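1. Next one to model:
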Amino acid sequence: MRLLHTSDWHLGRSFHGASLLEEQAAAIERIAELAAEHAVDAVLIAGDLYDRAIPPAEAVALFNHALARLSAGGTAVIAIAGNHDSHVRVSVYDPLLSAFQVTIRGDVQRAHEPVLVTPRSGGTPVAIYPLPYLEPAVDGPALAGEPLRLRHEEVTRLAIGRIRADLQGRPNHRSVLVAHTFVAGGTSSESERELTIGNVDRVSVATFAGFDYVALGHLHGAQELDGPRVAYSGTPLAYSFSEQQHIKSVRIVELAADGTPSVQVVPLGVGRPLCTLTGPIEELCTAPEHAAAAGARVRAILTDESLPLQAMARLRARFPHIAELRHEPPQVARASGSERHRQVRQARSPQELTAAFFADQQGRPASAQEAELLQAALRAADKGGER
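-> The predicted structure follows:
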């Protein structure tokens, strides 16, 4: 049995206001090509199909195209709802699509109902269990049959308990679980939505014991947590600068006759690259070594003492796809909270308070010209208060 594991497409997402739909379409096309090249028996999409519960029409159209493209060669497609998806919306046509070997599972109550996929080479079908994202406050009572306050691990164990009960009746079947959750030991990035406050969203690796392969979604970086058996495929594109060093890929999984998985990680190589440049604006705008970043999405960190005028416009002239600008002047020693309170207590006039605030923000006293501008601003504010 050969599987292609992907996840977290987040169709409809933008990058600092720039649409990613064209790049997402290219990623899906590449995934479809790989599925055909490797003659996979099933494509597993482990949640976060869309970026929000009510996706834009263009994202829905792209997902529909993806399903048609992936299933055209007789490949089974099994997808689940993630924490960004509406469980009801994404799975509304699941009963109809199943006739075409397409499963989009959002109903947690059906997690113990496997999709049985027969390998192209023949033999016993593999039982693939689609387990959508679990919301403890909602799914915990539904699975337990009583109003309980459960953590993510507890509600996951309840759902998997039902799956194991079904699997016991299939002694000769290899088993695959598709799940969307945060497994303890995984490495997160800034672009993932927090599931809970604190670490109560973590689910232990031991929870997934007994499955031949566990195809995970939610974390955006590709990573393994129990050798090749329990793993995240990661996103097909980078969705924040925290993913700048990720190699975006899919996992081609070969299940041996005894269920042992062997994995090939295949980079996708699509999407605009990300680049972070640090230095004064003149250097970034003129240095030859930065020329290669012209085609990338750029995060510029300016180290000029003062933020240059029209900095974004000047940078965009060289880097048309610049997405983020930060100003981090060197050796800025900000006053501590207690020091700021002391300065406020000792300030005897608005002028002194304003000067102290300027020094705290800039890490230096105001120049004569800057002090004159501050004084003018205070005088204008006083006149406004007299009206």
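2. When you work out contacts or count neighbours from here on, use the C-alpha atoms and nothing else.
-> Will do.
3. so what secondary structure elements neighbour the longest helix along the chain?
-> Counting by DSSP state H, the longest helix found in the chain is helix 368-386. In terms of contacts (3 or more C-alpha pairs under 8 Å, 6 or more residues apart in numbering; DSSP states H and E), helix 368-386 is packed against helix 350-362.
4. elements contacting the helix it packs on?
-> When contacts are defined as 3+ C-alpha pairs under 8 Å, 6+ apart, helix 350-362 packs onto helix 337-346, helix 368-386.
5. quick one: buried residues of the last one?
-> Right, helix 368-386. 371, 374-375 (16 or more other C-alpha atoms under 10 Å).
6. Could you do the first one as well?
-> Along helix 337-346, the positions that meet the burial threshold by neighbour count (16+ other C-alpha under 10 Å) are 340, 343-344.
7. what packs against that helix?
-> helix 350-362.
8. how distant is the helix it packs on from the center of its chain?
-> In terms of C-alpha atoms, centre = their mean, to the nearest Å, the centre of helix 350-362 is found 40 Å from the chain centre.
9. Identify the residues contacting it?
-> Under the contact criterion C-alpha atoms under 8 Å, 6 or more residues apart in numbering, helix 350-362 has outside partners 332-335, 340, 343-344, 347, 364-366, 371, 374-375, 378.
10. Return the member of the residues you listed nearest to residue 118.
-> Residue 118 lies nearest to residue 332 out of these, by C-alpha to C-alpha, at 63.3 Å.
11. quick check, nearest of the buried residues of helix 337-346 to residue 32?
-> Checking the buried residues of helix 337-346 against residue 32 by C-alpha to C-alpha gives residue 340 as the nearest, at 58.3 Å.
12. One more, so I can put them side by side:
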Amino acid sequence: MRILHTSDWHIGRTFHGYSTLDALRGVLGALVGEVRRRDVDVVVVAGDVFDTGTPAASCYTVLTDALREIGATGARIVLTSGNHDNAARLGFTAPLLRDGIHVITDPRAVGAPVTIDDAHGPVHFYGIPYLEPAIVRSVWPGAELRTQEHAIRHAMGLVNADRAERGGRSVVVSHCFAGDVEPTAGVEREIRQGTLDVVPLADFGGPDYVALGHIHGRSRLAENVRYSGAPLHYSFGEGGKPRGAWIVDIGADGVEGVEWMDLPVPRRLTTLRGPLDDLLTDERLAPHEGDWVCAVLTDPNPPLEPMRKLKARFPHCATVRIAPEGGADADRRTFRERVESARSDGELVDDFLAHVRGGRRATDAEREIIGDVVSTREGAEARA
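-> The predicted structure is shown next:
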């Protein structure tokens, strides 16, 4: 049996205010082409199908088209919900879907597999939707479920009990934060309090393969426990991470091989750093003019209308950050802390300039002007 492991489609997510629907539709189309070309038997989607619990109608169209096209290749589909999904909404149509498409969103179904046969017999697919401890306590009232680790451990107990009874080969599909993998800053919504909700790798012992979702970069926690990552780049922090899916071959005795399959990147992500004038004129940056661009400006003073100027050369400039050279060693106090500690109006203005200029304080000439203005104001107040 050949399995394609994907996850974190995040249908409906924006990228710095830009819609990603068309790009995702194209990437999923390429995924369907690979399913057909590689004779994939089962496509596993490990959660975060949508980006929000209330997706727009156009998002449902993207999902419907992708499922229909995958189904048309003859492949089966096993799909679970993630923390971004509304499980009830995603699972509402499950009983109405065509044969061969299995949407698992109800924790009460954990431990009851979707069984798909190949030439060597049955392969049992155990879907574990995202388990919010506060919600699943009512499902498993006798279990200790204070953290997601507890919830996954209990779910895997149900899975392994069923595996022991049924026998045969098995695949677990789960959406959680497992092992030592770090989340992408600004992308995965934090699901931990300290380290309480990190699920230990040992909790996934038993199945032949564990298909994980939630982390947006591919990762191998063990030979048979992996994250596939997202099919699109959803932040500049992901820019250097490949996009694709795992192709898993299961033989008579378990996993025989796992291969990475690249998916196309519709538009590259590039971070450019330097003074604004250099970014606008440096010919060496010409290859990046069609990229999504994050511009990190190192000018001593924030330049005027940088986004407008950058877009003239880089039409897909998505974000601008101000990081003056030398700012790394600047005073890290908040502006409120600066205001509260200022001993005079002149010092207050000086602190304000340092705050907005990345640590660069007033020059001697500026201090002279500030002193004149403050003296004039104090004199006017004294005469009032």
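13. care to give me the TM-score?
-> For this chain pair, the superposition-based TM-score is 0.91 by TM-score structural alignment, normalised by the length of the second structure; 377 aligned residues with a C-alpha RMSD of 2.7 Å.
14. now the angle from the longest helix of the first structure to helix 350-362?
-> Angle, helix 368-386 of the first structure to helix 350-362, by axes from the mean of the first three to the mean of the last three C-alpha atoms, to 10 degrees: 130 degrees.
15. residues making contact with helix 368-386 of the first structure?
-> With C-alpha under 8 Å, 6+ apart as the test, helix 368-386 of the first structure has contacts from 350-351, 354-355.
16. Kindly recompute the last result at 10 Å.
-> By C-alpha atoms under 10 Å, 6 or more residues apart in numbering, the surrounding residues in contact with helix 368-386 of the first structure are 350-351, 354-355, 358, 365-367.
17. what sits against residue 16 of the first structure?
-> Residue 16 of the first structure sits next to 239-240, 297, 322-324 when contact means C-alpha under 10 Å, 6+ apart.
18. If you rank the residues you listed by neighbours, which is first?
-> Within the contacts of residue 16 of the first structure, most neighbours by other C-alpha atoms under 10 Å means residue 322, with 24 neighbours.
19. Identify the residue of the second structure aligned to that residue.
-> Superposed on the second structure with TM-score structural alignment, residue 322 of the first structure falls opposite residue 317.
20. Distance-wise, check the aligned residue in the second structure for residue 212 of the first structure relative to residue 163 of the second structure.
-> Matched across to the second structure, residue 212 of the first structure falls on residue 208, judged by TM-score structural alignment. Distance, residue 208 of the second structure to residue 163 of the second structure, by C-alpha to C-alpha, to the nearest Å: 11 Å.
21. Between these two, which contacts overlap?
-> In contact with both residue 208 of the second structure and residue 163: 124, 169-170, using C-alpha under 10 Å, 6+ apart.
22. tell me the strands in the stretch 201-350 of the second structure, going along the chain?
-> For the stretch 201-350 of the second structure, the strands defined by DSSP state E, counting those that start in this stretch cover 209-213, 219-222, 225-227, 244-251, 254-262, 269-274, 292-297, 317-322.
23. most tightly surrounded among those?
-> Comparing the strands of the stretch 201-350 of the second structure by mean neighbour count (mean count of other C-alpha atoms under 10 Å), strand 209-213 comes out on top with a mean of 27.
24. With the first structure overlaid, report how far that strand is off on average.
-> Once fitted to the first structure, strand 209-213 of the second structure is off its aligned match by 0.3 Å on average (mean C-alpha distance after the TM-score superposition for the first structure).
25. just checking, what packs against that strand?
-> strand 2-6, strand 42-46, strand 121-128, strand 169-175, strand 219-222, strand 225-227, strand 244-251, strand 254-262 (3 or more C-alpha pairs under 10 Å, 6 or more residues apart in numbering; DSSP states H and E).
26. Quick check: the last one compared with the first structure, mean distance?
-> I take that to be strand 254-262 of the second structure. Mean for strand 254-262 of the second structure is 1.2 Å (mean C-alpha distance after the TM-score superposition for the first structure).
27. could you say what helices and strands that strand packs with?
-> Checking 3+ C-alpha pairs under 10 Å, 6+ apart, strand 254-262 of the second structure ends up next to strand 2-6, helix 21-37, strand 169-175, strand 209-213, strand 244-251.
28. wait, which of these is closest to residue 303 of the second structure?
-> With C-alpha to C-alpha as the criterion, residue 303 of the second structure lies closest to helix 21-37 of these, at 32.4 Å.
29. Find out how far the closest one is from the centre of the chain, if you would.
-> A distance of 19 Å separates the C-alpha centroid of helix 21-37 of the second structure from that of its chain, computed with C-alpha atoms, centre = their mean.
30. tell me what that helix is packed against?
-> On a contact count with 3+ C-alpha pairs under 10 Å, 6+ apart, helix 21-37 of the second structure meets strand 2-6, strand 42-46, helix 57-72, strand 244-251, strand 254-262.
31. Would you format the ones you listed as CSV with distance to residue 24 of the second structure included?
-> Converted to CSV, these look like this (distance: least, C-alpha to C-alpha, whole Å):
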stretch, distance to residue 24 of the second structure
strand 2-6, 13
strand 42-46, 15
helix 57-72, 8
strand 244-251, 12
strand 254-262, 14
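32. Among those, which comes closest to residue 129 of the second structure?
-> Here strand 42-46 is closest among these (C-alpha to C-alpha), at 8.3 Å.
33. Enumerate the positions of that closest one that are buried.
-> Along strand 42-46 of the second structure, these residues count as buried under the neighbour rule (16+ other C-alpha under 10 Å): 42-46.
34. which bit of the first structure covers it?
-> Under TM-score structural alignment, the match for strand 42-46 of the second structure is residues 42-46.
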